[in-house]
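> The following block contains a protein sequence and its predicted model.
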Amino acid sequence: MQQSYRQARLARRIIRRQAATRPMATLYGVIQQPLDELVYRLSSGRTTASGWLAGLEIAMLTTTGARTGLPRTVPVLPLPDGDRTILIASNFGRPHHPSWYYNLRAHPAATIVLGGTAREVVARELQGDEREQCYRRGEEVFPGFSSYRRWTQREIPVLTLDTAGGDNDQLP
């Protein structure tokens, strides 16, 4: 379970709040993924830079490339919710969706490694009240989601990753 912003230690709250500013979101948009991947490898999968600095548990999401069909692994901020995991495709408030979103639209089956445990999942995009409720939950953990929503004109997608073999076999 992700620790809420208010529950995090002061230093970690400051780091999370900085990511909600345009200059830092721009910087993090460039360095976060490679830095998280490097720390993840160096720590043998125990942590990421975001986990260590901001106290956010980062998951590694492996999707199938929408155009290439090749496996693509990226760090994402998961919001565990019972048996499912919620992902917010904010892309730091940029005008376009992150590549993993397009990959999941084309190929909803994926693998997520969270807390050292790999799970086969199927993505489903949320709509309406369910989407809004999950987005607000994300804002409780990471205040940057509030800023990102204001900065972009696109509707930021919210997805749920359900355990494969459940009722949801694909994105609508």
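Thanks, I have the structure now. Numbering: from 1, shown residues only.
> C-alpha from now on. contacts and neighbour counts both.
Fine.
> which residues touch Asn39?
Careful, residue 39 is Val and not Asn. For Val39, the contact set (Cα atoms under 8 Å, 6 or more residues apart in numbering) comprises 47-49.
> which residue ranges form the strands in this structure?
59-64, 71-76, 79-81, 84-88, 109-114, 117-125, 158-163 (DSSP state E).
> Could you check the angle the fourth one makes with strand 109-114?
Strand 84-88 runs at 100 degrees relative to strand 109-114, counting by axes from the mean of the first three to the mean of the last three Cα atoms, to 10 degrees.
> this is the other structure I want to compare:
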Amino acid sequence: MAEQDQAQRLQWNQQIIEEFRANKGVVGGPFAGGTLLLLTTRGARTGEQRTMPLAALPAGEGQWAVFAANGGRPTRPGWYYNLLAHPTEVTVEIGTETFAAVAADAEGEQRAALWAAQLARLPALEEFQATAPGPIPVVVLTRR
């Protein structure tokens, strides 16, 4: 059952990725009206390129924040482990722009500010935090 669930999530993500690229970064459904980016990482175990659509928040000049909430599942998302293993092998697509980035966990006041801002936009994060294995990581992607 878990394999079927994962296959459905991957198929859904692929549809979002295709819609994003076909419509210059604009998508409908649950992401309509929000800021979405595509994050491409190198697999921590496989070394293969992986692309995921993620809700994002501006985090400063040339920076975007993403949140490793994994939809409320009690594990971290795979892309988070990919970033830990290869923080400098990151590509971000947002709107019509594509750029190389470096990933780093936000900490302290920066994390608190980004978390509060995203929580105001996506209140479901609070529910996701209740099932997460510790504080949900806030990752800042900085343009190289």
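Yep, that arrived. Everything numeric here is computed off the predicted structure, so don't read it as measured data.
> Any idea what the TM-score is?
Aligned and superposed, the two chains score 0.82 in TM-score terms (TM-score structural alignment, normalised by the length of structure 2); 136 aligned residues with a Cα RMSD of 2.3 Å.
> For Thr73 of structure 1, the count of nearby residues, please.
Neighbours of Thr73 of structure 1 under the rule other Cα atoms under 10 Å: 18.
> Tell me the residue in structure 2 aligned with it.
Taking TM-score structural alignment, the alignment pairs Thr73 of structure 1 with Thr51 from structure 2.
> wait, doesn't its match sit right on Leu38?
Yes - contact between Thr51 of structure 2 and Leu38 holds when scored by Cα atoms under 8 Å: they sit 6.3 Å apart.
> circling back to that earlier point, closest one to Leu38 of structure 1 among the strands of structure 1?
strand 71-76 (10.7 Å; Cα to Cα).
> what's the mean gap between the closest one and the aligned bit of structure 2?
Superposing on structure 2 and averaging over aligned pairs (mean Cα distance after the TM-score superposition for structure 1), strand 71-76 of structure 1 comes out at 0.7 Å.
> how about the strands of structure 1 in CSV, adding distance to Pro23 of structure 1?
Below are the strands of structure 1 laid out as CSV (distance: least, Cα to Cα, whole Å):
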stretch, distance to Pro23 of structure 1
strand 59-64, 25
strand 71-76, 20
strand 79-81, 25
strand 84-88, 21
strand 109-114, 29
strand 117-125, 29
strand 158-163, 24
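> Nearest to Gly144 of structure 1, out of the ones you listed?
Closest to Gly144 of structure 1 of these, according to Cα to Cα: strand 84-88, at 11.3 Å.
> with structure 2 superposed, average distance for that closest one?
Mean deviation for strand 84-88 of structure 1: 0.5 Å (mean Cα distance after the TM-score superposition for structure 1).
> Read off where that strand ends up in structure 2.
By TM-score structural alignment, strand 84-88 of structure 1 lines up with residues 63-67 in structure 2.
> buried stuff in the helix ranked longest in structure 2?
Counting residues, the longest helix found in structure 2 (DSSP state H) is helix 2-22. Across helix 2-22 of structure 2, burial judged by 16 or more other Cα atoms under 10 Å covers 13, 16-17, 20-21.
> Stretch 50-62 of structure 2 too?
Neighbour counts over stretch 50-62 of structure 2 (16+ other Cα under 10 Å) mark 50-59 as buried.
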